[in-house]
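*Asks:* this one's structure only:
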């Protein structure tokens, strides 16, 4: 039998529904969503991007890159696509293939149109409106993939001229995408070649966010030479956090022709504040910025110093990335890295302990990692020692000064990771060969 609600009862239910909607992420049609300045996957689990950019449109044959960056720990890959205006068009079939590669490797795909780069200053660059035309033309490849794909409308959509219309043009582009049936989380790049030195995106982000009928937009800042001090980085990202607006670092490097970014602050502040980032770029750079390659000639066994920093360094991908729960089916929302090996026992005051982990192993070679943890008092430096018993030989290392002879190895801190607070940890890694067996050695740690 049906009953009518009283006016008061209906009002109470309406109020409760509003409260519930406020505290729970409001999801799109089974896709990513944004709530209170955070990004959530389709399970309602907070998702923090930790990944790299891949220049697919210029290197479409490098399909193994998706598996390679996943094997190194990434949870996201930002994929360069093109509309056909400046570079060969990424067809709907090609985009479907890219999405399939992301899904097969349990990666989240951020798909971006690169033809917009530097509009108003760069010859041949296209408008955001033209980029929307492209997205709508391949909507068939996107629809139904909201759990796995984020649509980045256009890369660095303005240079240093004509960017005053960024807010209006971005808002109109979002509304056109929504009207065209694109239900994905949308990512919007900053003007000024992505670096927003004019603060155009920063000061108009709320207006653009509110123009999205789905309130499902994320903002992306690119950090190169403009962001060469800790104060600039923390102030810019901090303003978005304070405003409750979602922000990611969609591109950044450790060096650039326009200046030297402070990548350590980008990484540490992002980790402390659960801000996503995507380093530029996996491989294939040219035009004088070849040093931004993370892997030499797309070879994951030949990581550059930049690649080692991104994947294996402090606050890097291995230490901080968490796979999207839509792949694992889990729903926890860790905000700090979960250890993959049991924590060491607490050492005496002023001391340290070390734990050894084989991160990855293949025929004849492996990647190892040693985690150093301070005791109940701060330390200013550390030295670890171990002896291989299986004939293993280290060929390269990072985040430590390592030396060895006859199987006995010593690793000391470098200048940026020697000082550890009580109970704090750091890690270093290495690539080594093995033959026959690869036993785990005992590691000792001495503090200074």
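*Replies:* It's in. Note that the structure is predicted; figures quoted are calculated from it, not measured.
*Asks:* CA atoms for contacts and neighbours, from now on please.
*Replies:* Noted.
*Asks:* In the stretch 101-250 of the chain, what residue spans correspond to strands?
*Replies:* Counting by DSSP state E, counting those that start in this stretch, one finds strands in the stretch 101-250 of the chain at the ranges 108-113, 149-152, 186-189, 217-223, 247-252.
*Asks:* Please identify the helix or strand for residue 277.
*Replies:* strand 276-279 (DSSP states H and E).
*Asks:* repeat for residue 39
*Replies:* With DSSP H and E as the test, residue 39 turns up in strand 38-40.
*Asks:* Run through the neighbouring helices and strands of that strand.
*Replies:* Using 3 or more Cα pairs under 8 Å, 6 or more residues apart in numbering; DSSP states H and E as the contact definition, the elements that strand 38-40 packs against are strand 33-35.
*Asks:* what residues does the strand holding residue 277 touch?
*Replies:* 48-53, 76-78, 247-253, 270, 310 (Cα atoms under 8 Å, 6 or more residues apart in numbering).
*Asks:* 6 Å instead?
*Replies:* Residues outside strand 276-279 that contact it (Cα atoms under 6 Å, 6 or more residues apart in numbering) are 48, 49, 50, 51, 52, 248, 249, 250, 251, 252.
*Asks:* structure B:
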């Protein structure tokens, strides 16, 4: 269903009066905060989201996607999670790993529960109250991550029916999250499958913002077929700006089954007015909207036309994204030691710290065959400073104390002369994170 935007001067005036009456909070040193309709990171630096959505709950094995979207310039990733009501529950350990991957790649994590999608119209969709239960069950994982994580209560929490309680339900959800100890910035999605053609979010955003004791709530509209003209886009987003209420475009595409959104205006207006956005979606779309994939089969070297537009086009991610300032003080990766040429028929291995943050790091090991082809390899090292590996990929890795042994996976053991294979891992450290000396044995 699609309804055109109309003048609402009285509503805008009411929003302005209400928001001005709130005053603005001081920046919360513990994490993100909102003031004057803008989002600030823990350093008090304005942060404007430029990123993508990633369907993690349906593709949990695609952990390299975080590094891939970062390499293309994104500063944020909105991660699809499930409470377990409609899809397999993302466990506390899995969510903790997602946060680690975001931090390792210097991405801000927007975590959302997808099971609320289309409540009131979609069979099986859950209430916002049920989504809050899930967030509270993750309290131990979310605690201390306020600098890096924004909690999006529920994706598109109402369809085109039975959405009259949107404001009350969101206000109650926010109060419960705060009472449960979550001090993160909270993101609230619009009803009407996220597109708010009924203006329910637009006209009630001020009251929901006021219901948050921390005044730390951001609103998210999803722009698809409803927003197919420049006038509709600028009017909708402009009303939030005029009212001093924080707004982001949490999802949008270049085309959709309900119409053709004006993505050029979404990008241009957002850039001109400091509004964040997150394109839908990295890869793995189905159900007739496969054209919304930004990358083909999760391959960053195979961007679709939509991917090229969003990452590399005018007002796209490469032109406009700025990394959150909280990552700017992280020490640069340690320079790996020089390596000697591999012996004939043997191999060498190099170790590079690719990302590092307080208490954790990400590293890559590259194995290179010598003058003859090899059919398998084993790399090994001993950490000198009590570091440990917490997760690895593209390798069969075992640890015994500080000694690590890494053997090739089934698909990357055979290397031609001079060819290389690489694997990665996440680790923890305290005090010093020195680069170990590696050995490599070929077969």
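*Replies:* Noted; the coordinates are in hand. Here the structure is a predicted model, which is why all the values come from computation and not from measurement.
*Asks:* that older thread, could you dump the strands of the stretch 101-250 of structure 1 to TSV with distance to residue 328 of structure 1 and mean neighbour count?
*Replies:* Conversion of the strands of the stretch 101-250 of structure 1 to TSV gives the following (distance: least, Cα to Cα, whole Å; neighbours: other Cα atoms under 10 Å):
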stretch	distance to residue 328 of structure 1	mean neighbour count
strand 108-113	13	26
strand 149-152	16	26
strand 186-189	23	27
strand 217-223	24	26
strand 247-252	23	25
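*Asks:* Of all those, which one comes closest to residue 31 of structure 1?
*Replies:* Taking Cα to Cα, strand 149-152 is the member of those nearest to residue 31 of structure 1, at 8.3 Å.
*Asks:* so which of the strands of the stretch 101-250 of structure 1 comes closest to residue 195 of structure 1?
*Replies:* Counting by Cα to Cα, residue 195 of structure 1 lies closest to strand 217-223 out of the strands of the stretch 101-250 of structure 1; the figure is 5.1 Å.
*Asks:* how big is the offset of the closest one relative to structure 2?
*Replies:* Average distance, strand 217-223 of structure 1 versus aligned residues of structure 2 after superposition (mean Cα distance after the TM-score superposition for structure 1): 0.1 Å.
*Asks:* Tell me how far that strand lies from the chain's centre.
*Replies:* 12 Å (Cα atoms, centre = their mean, to the nearest Å).
*Asks:* what angle do it and strand 247-252 make?
*Replies:* Following axes from the mean of the first three to the mean of the last three Cα atoms, to 10 degrees, one obtains 40 degrees for the angle between strand 217-223 of structure 1 and strand 247-252.
*Asks:* Mind listing residues that contact strand 217-223 of structure 1?
*Replies:* For strand 217-223 of structure 1, contacts defined as Cα under 6 Å, 6+ apart pick out 185-190, 194-195, 209, 246-252.
*Asks:* Stretch 166-178 of structure 2 too?
*Replies:* Contacts with stretch 166-178 of structure 2, where a contact means Cα under 6 Å, 6+ apart, come from 208, 211.
*Asks:* And that stretch, what's buried?
*Replies:* Neighbour counts over stretch 166-178 of structure 2 (16 or more other Cα atoms under 10 Å) mark 166, 167, 169, 170, 171, 172, 173, 174, 176, 177, 178 as buried.
*Asks:* now do stretch 358-366 of structure 1
*Replies:* 365, 366.
*Asks:* cool, and stretch 57-74 of structure 1?
*Replies:* 57, 65, 66, 67, 68, 69, 70, 72, 73, 74.
*Asks:* Tell me which residues touch the residue nearest to the first one when sequence neighbours are not counted, please.
*Replies:* Put plainly, it is residue 57 of structure 1. Take residue 57 of structure 1 and drop its neighbours on the chain: the residue closest to it by Cα to Cα, 6 or more residues apart in numbering is residue 81, 5.1 Å away. Applying Cα under 6 Å, 6+ apart to residue 81 of structure 1 gives the contacts 57, 90, 112, 113.
*Asks:* Neighbours of the second one, how many?
*Replies:* By other Cα atoms under 10 Å, the residues close to residue 90 of structure 1 number 21.
*Asks:* three-state assignment of it?
*Replies:* Here residue 90 of structure 1 is coil, with the state taken from DSSP: H, G, I helix; E, B strand; the rest coil.
*Asks:* Could you report the separation of it from residue 79 of structure 1?
*Replies:* Taking Cα to Cα, to the nearest Å as the criterion, residue 90 of structure 1 is separated from residue 79 of structure 1 by 11 Å.
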